[in-house]
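Colleague: got a predicted model here, sequence first, then my questions.
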Amino acid sequence: MAEDTQADAQDTFISHLVELRNRLVRAVAVVLAVFLVLVAVWPGPGAVYDFIARPMMIALPGDAKMIATGVITPFMVPMKVTLLAAFIISLPWVLYQAWAFVAPGLYAHEKRLIAPLVISSSFLFMVGVAFCYFLVFGKVFRFIYDFAPNSITVAPDIENYLDFVMTMCLAFGITFEVPVVVVVLVRMNLMTVEKLKAIRPYVIVGAFVVAAVVTPPDIMSQLFLAVPMCLLFELGLLLAPMFVRATQAPEEHPSSTGS
């Protein structure tokens, strides 16, 4: 009997590994398909990089341009940018595959928790990236280069620029997940809304510390990250009670306990 139980457990573990592999293959396949479309069909890696570089080009003085110091950098950097764009476009599908992998082991009320989180996580991450690109980059680059002395020729390296863009977009995308983190903490009974409200001053200080670490050393970019983090924390506090009520198990409702 013990041997049968051990064999069943091993078969279950292997089946989970196979399912995980299949989900990873499906996620990677879509990312690569989008990447190939962007490269071969429309708009091409050069156009994708020009779009990413637009805030910098607007901020640069006169006819200044960025430079490439490596031999293959003019080829590799646009390809990396295009792959990053493909991943962001495919993010809802990637998160859906993660949800589909864990869904069979969840109760019905837990599935009601996961699906909205996948959708909201994808949406908030993209909103964070868009906020960084359309608002933060232009203001920060203009603020920085207004301080450049006239004796300096401003010509950023495209690879360094890509590293900066990826770091900033990732930082804003992740920090815009704050409402999701708050909702999960409350729904999993790890924290209460009252407790989170009580530690609000520490959260505000933490937001400014995180902004100081992940952004350039200028006050403008730090404010652009810290202030939205604080506002999104407040949004999470508003949404958490509604989300908890909507995803309660039947036995958690007061009416089901009898009079």
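Modeller: In hand now; what should we look at?
Colleague: could you use CA atoms for every contact and neighbour count after this?
Modeller: OK.
Colleague: and Leu91, how many neighbours?
Modeller: The burial count assigned to Leu91 is 22, neighbours taken as other Cα atoms under 10 Å.
Colleague: mind checking the SS state of it?
Modeller: The local conformation at Leu91, judged by DSSP: H, G, I helix; E, B strand; the rest coil, is helix.
Colleague: who touches the closest residue to it other than its chain neighbours in this structure?
Modeller: In space, and not counting its chain neighbours, Leu91 is closest to Ser122: 6.4 Å by Cα to Cα, 6 or more residues apart in numbering. Residues near Ser122 by Cα atoms under 8 Å, 6 or more residues apart in numbering: 91-92, 95.
Colleague: in CSV, list those residues along with distance to Pro179.
Modeller: Converted to CSV, the contacts of Ser122 look like this (distance: Cα to Cα, whole Å):
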residue, distance to Pro179
Leu91, 18
Pro92, 18
Leu95, 17
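Colleague: closest to Thr5 out of the residues you listed?
Modeller: Leu95 (32.9 Å; Cα to Cα).
Colleague: can you mark which positions in the host helix or strand of the closest one are buried?
Modeller: Assigned by DSSP states H and E, Leu95 belongs to helix 73-102. By neighbour count with 16 or more other Cα atoms under 10 Å, helix 73-102 contains the buried residues 77-83, 85-101.
Colleague: in addition, the following structure is provided for comparison:
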Amino acid sequence: MADMPEEESFISHLIELRTRLIRALIGVGIVFLCLMPFSAQIYDLLAAPMMAALPQGTKMIATGVVAPFFVPLKVTLMAGFLIALPWVLWQIWAFVAPGLYAHEKRLAGPLIVASTALFFTGMAFCYFFVFRTVFKFIAGFSPKSILPAPDIEQYLSFVMTMFLAFGITFEVPIAVILLVKAGLVSIAKLKEIRSYVIVAAFVIAAVVTPPDVSSQIMLAVPMCVLYEIGIFVARFVAPKEEPVEQA
């Protein structure tokens, strides 16, 4: 019987988690349903950078029977999730916040907002700058005897991979701040391994991006710059070192 309060507390946490998840899914579902009538226009907007690089009059192809229906719906679901992301994060915050200390709440709130803004910034940077550069580069090397006609499913897979890569890349300052705040690494150590981070950034960019130098530079350089920004901001949240007692 002594264990009943702990069991009841655990069950109440599970019920609270389920409630928050259901609310988050309902929010995403409502936005998705509102966007469904515009799924074709949303996909056209996503495909605009590719269409601008293709010869005039060229269109994408759909090799699957149901691909023209399901691919725009997938894009719409992604757009709905991104629009509803503040609501989803609020549900996560409402579940986690009661278990945090006051100083943890003061840090966690700004970090959640900053990480969301940085992820959206990475996606926007990829859409407006990287895609146009990469697609023009690829179209410039295409032989005149070939008429490019990208498949819509492969294009969606490529776009999702690039969005995820640049979105995560722009989270580098948050990762640096959390490592310093947790005391896992010092600012001096981060400066010491700077050269290794630069090499790792270009290796990651070479693996994730298409095989052209421009897109690799567009991913590696922001990663290095954001790493430096993370080091600068981490100075203000780094744990204060206790003075060493002299004998």
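Modeller: That came in fine, so what should we check first? Since the model is a prediction, treat every value here as computed from it, not as a measurement.
Colleague: burial measure for the alignment partner in structure 2 of Thr192 of structure 1, as a count.
Modeller: Aligned counterpart of Thr192 of structure 1 in structure 2: Ser186 (TM-score structural alignment). Residues lying near Ser186 of structure 2 (other Cα under 10 Å) number 19.
Colleague: if you skip the residues just before and after it, what's nearest to Ser186 of structure 2?
Modeller: Nearest residue to Ser186 of structure 2, sequence neighbours excluded (Cα to Cα, 6+ apart): Val180, at 5.8 Å.
Colleague: list the buried residues of the helix or strand hosting the one you found.
Modeller: Element membership for Val180 of structure 2 (DSSP H and E) is helix 172-181. Buried residues in helix 172-181 of structure 2, counted by 16+ other Cα under 10 Å: 172-174, 176-181.
Colleague: where does stretch 80-99 of structure 2 end up in structure 1?
Modeller: Counting by TM-score structural alignment, stretch 80-99 of structure 2 pairs with residues 86-105 of structure 1.
Colleague: separation between whatever residue of structure 2 lines up with Ala7 of structure 1 and Gly109 of structure 2?
Modeller: Counting by TM-score structural alignment, Ala7 of structure 1 lines up with Met4 in structure 2. Between Met4 of structure 2 and Gly109 of structure 2 the distance is 33 Å, computed by Cα to Cα, to the nearest Å.
Colleague: higher neighbour count, these two?
Modeller: Between Met4 of structure 2 and Gly109, counting by other Cα under 10 Å, Gly109 is the more crowded of the two (13 against 9).
Colleague: mind checking what that one lines up with in structure 1?
Modeller: Aligned by TM-score structural alignment, Gly109 of structure 2 pairs with Ala115 of structure 1.
Colleague: element containing its match?
Modeller: Assessed by DSSP H and E, Ala115 of structure 1 sits inside helix 108-131.
Colleague: average gap between that helix and structure 2?
Modeller: Mean deviation of helix 108-131 of structure 1 from its aligned counterpart in structure 2 after superposition (mean Cα distance after the TM-score superposition for structure 1): 0.5 Å.
Colleague: quick one: buried residues of that helix?
Modeller: Neighbour-count burial for helix 108-131 of structure 1 flags 111-115, 117-118, 120-129, 131 (criterion: 16+ other Cα under 10 Å).
Colleague: for the residue nearest the centre of structure 2, give its distance to Phe119 of structure 2.
Modeller: What sits nearest the mean C-alpha location of structure 2, by Cα atoms, centre = their mean, is Gly167, with 3.0 Å. From Gly167 of structure 2 across to Phe119 of structure 2, the span is 4 Å (Cα to Cα).
Colleague: one more: Leu164 of structure 2?
Modeller: Per Cα to Cα, Leu164 of structure 2 is found 9 Å from Phe119 of structure 2.
Colleague: and what of Ala2 of structure 2?
Modeller: 46 Å.
Colleague: please apply the same query to Ile11 of structure 2.
Modeller: Here the criterion is Cα to Cα. By it, Ile11 of structure 2 lies 34 Å from Phe119 of structure 2.
Colleague: what about Pro149 of structure 1, how many neighbours?
Modeller: 9.
Colleague: determine the three-state secondary structure at the counterpart of it in structure 2.
Modeller: Matched by TM-score structural alignment, Pro149 of structure 1 corresponds to Pro143 in structure 2. Pro143 of structure 2 falls in the coil class when you classify it by three-state DSSP.
Colleague: check which helices and strands the helix holding Leu95 of structure 1 sits against.
Modeller: For helix 73-102 of structure 1, the elements it packs on are helix 2-36, helix 45-59, helix 108-131, helix 158-175, judged by 3 or more Cα pairs under 8 Å, 6 or more residues apart in numbering; DSSP states H and E.
Colleague: pretty sure Thr215 of structure 1 sits against Leu223.
Modeller: No - contact criterion Cα atoms under 8 Å: Thr215 of structure 1 and Leu223 do not qualify, at 9.6 Å.
Colleague: between those two, who's got more neighbours?
Modeller: Between Thr215 of structure 1 and Leu223, counting by other Cα under 10 Å, Thr215 is the more crowded of the two (20 against 17).
Colleague: what lines up with that one in structure 2?
Modeller: Match for Thr215 of structure 1 (TM-score structural alignment): Thr209.
Colleague: is it true that its match touches Leu164?
Modeller: No - in this structure, Thr209 of structure 2 is not within contact of Leu164 by Cα under 8 Å, at 11.2 Å.
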